[in-house]
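Enquirer: Structure here, sequence nowhere to be found:
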């Protein structure tokens, strides 16, 4: 007898897995204890986005930080979307590296760095970066991508490697 597979849906009817997730966004078995997901479509100020993403990065939850940046990239004006999309890619690059996917992690770190690099080249004050230390993140992303790429069989600690978005420490240096 064929059974029709019923897909999980969110409140708006979009397909969305109801499986719990761990701190790195990996799906767990139904009924397992997981980490609360980030709600989608939350309207935050840019400063609120940076604060919430930093809190999640510091907690070792870069996948969740990526979702916060994704909300900003979808909601902010066109001229800022590359910044927020690049920040999301940096967070998901750290996620992949922490999951043990060195190749994917390094690629996403470099892709995210490429997106945010324009915000350094534009010059101070030319484009608003909301206090994000873009130059520091570029250095962090490139160093981490190099280290991760050099040892593709290992994982990184997402707490120890978490960047400082607004200056200061930029991961395990």
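Expert: Perfect, I can see it now. Note that the structure is a prediction, hence the values are computed from the model and not measured.

Enquirer: rest of the way, CA atoms for contacts and neighbours
Expert: Will do.

Enquirer: And residue 70, how close does it get to residue 32?
Expert: Distance, residue 70 to residue 32, by C-alpha to C-alpha, to the nearest Å: 26 Å.

Enquirer: Of those two, give the one with the bigger neighbour count.
Expert: Just comparing residue 70 and residue 32: by other C-alpha atoms under 10 Å the higher neighbour count belongs to residue 70, 22 against 12.

Enquirer: What about the residue nearest to residue 25 when sequence neighbours are not counted, how many residues nearby?
Expert: Spatial nearest neighbour of residue 25, chain neighbours left out: residue 63 (5.6 Å); criterion: C-alpha to C-alpha, 6 or more residues apart in numbering. Here the neighbour count serves as a burial measure; for residue 63 (other C-alpha under 10 Å) it reads 27.

Enquirer: ok, and here's another one to check against it:
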């Protein structure tokens, strides 16, 4: 027995608490509630929940929302949701101080959104704006800029302005 928490199918499911960026905390420490896995949402519900989490500085958790959409939605939309999940993970790594991994995932997500095969439904999502945001953030992260996940939260829908003094 490895001592790792496992689900009924044998997949690792750590019960260890995590912070807002998904980093494990010591057992017994208060953590951020984890996103339930396998939730089927409409595209609008996915975007709203992911934006709420991004605005709260929790891109790791937003990535899980996008991942659910990627796995449960139509195949034609998979590149969109996968690319958005990669952007959220890239922001997570950048905010954790992992410049190399953060920049790499931001670029991978941007290429997934803008590259060949990305012509599926966009659900009103500002794909060009997100691609620009990801590429610009990747450059800044590589240049040594520290990243605050909430302050760098992208706007998923065009014209979707953050509340005064929040997000970016």
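Expert: The structure has been received and is ready for your questions. Quick caveat: nothing in here was measured; it's all calculated off a predicted structure.

Enquirer: Now do the contacts for the residue nearest to residue 25 of the first structure.
Expert: When contacts are counted by C-alpha atoms under 8 Å, 6 or more residues apart in numbering, residue 63 of the first structure touches 23-25, 91-92, 95.

Enquirer: now swap in residue 158 of the first structure and tell me
Expert: In this structure, residue 158 of the first structure makes contact with 57, 60-62, 94-95, 98, judged by C-alpha under 8 Å, 6+ apart.

Enquirer: my guess is residue 63 of the second structure is in a strand, correct?
Expert: No. Assigned with DSSP: H, G, I helix; E, B strand; the rest coil, residue 63 of the second structure falls outside any strand and is helix.

Enquirer: On the three-state scheme, the residue mapped onto residue 94 of the first structure from the second structure is what?
Expert: When the structures are aligned by TM-score structural alignment, the residue of the second structure matched to residue 94 of the first structure is residue 91. When states are read from three-state DSSP, the local structure at residue 91 of the second structure comes out as helix.

Enquirer: What about the nearest residue to residue 91 of the second structure once chain neighbours are set aside, how many residues nearby?
Expert: The spatial neighbour of residue 91 of the second structure that comes closest, neighbours along the chain excluded (C-alpha to C-alpha, 6+ apart), is residue 102 at 6.1 Å. A total of 27 residues lie near residue 102 of the second structure under the criterion other C-alpha under 10 Å.

Enquirer: After the helix or strand where residue 102 of the second structure lies, heading C-terminal, what element do we hit next?
Expert: Taking DSSP states H and E as the criterion, residue 102 of the second structure maps to helix 99-114. Sequence-wise, the next helix or strand downstream of helix 99-114 of the second structure (DSSP H and E) is helix 127-142.

Enquirer: got the angle for that following helix vs helix 99-114?
Expert: For the pair helix 127-142 of the second structure and helix 99-114, the angle between their directions (axes from the mean of the first three to the mean of the last three C-alpha atoms, to 10 degrees) equals 170 degrees.

Enquirer: How much space separates the most centrally placed residue in the second structure from residue 106 of the second structure?
Expert: Most central in the second structure under C-alpha atoms, centre = their mean is residue 88, positioned 2.3 Å from the mean C-alpha point. Between residue 88 of the second structure and residue 106 of the second structure the distance, using C-alpha to C-alpha, works out to 8 Å.

Enquirer: just residue 121 of the second structure next, same as before
Expert: Remark: distance between residue 121 of the second structure and residue 106 of the second structure (C-alpha to C-alpha) = 21 Å.

Enquirer: ok so, going back, what does the residue nearest to residue 91 of the second structure align to in the first structure?
Expert: Under the alignment by TM-score structural alignment, residue 102 of the second structure pairs with residue 105 in the first structure.
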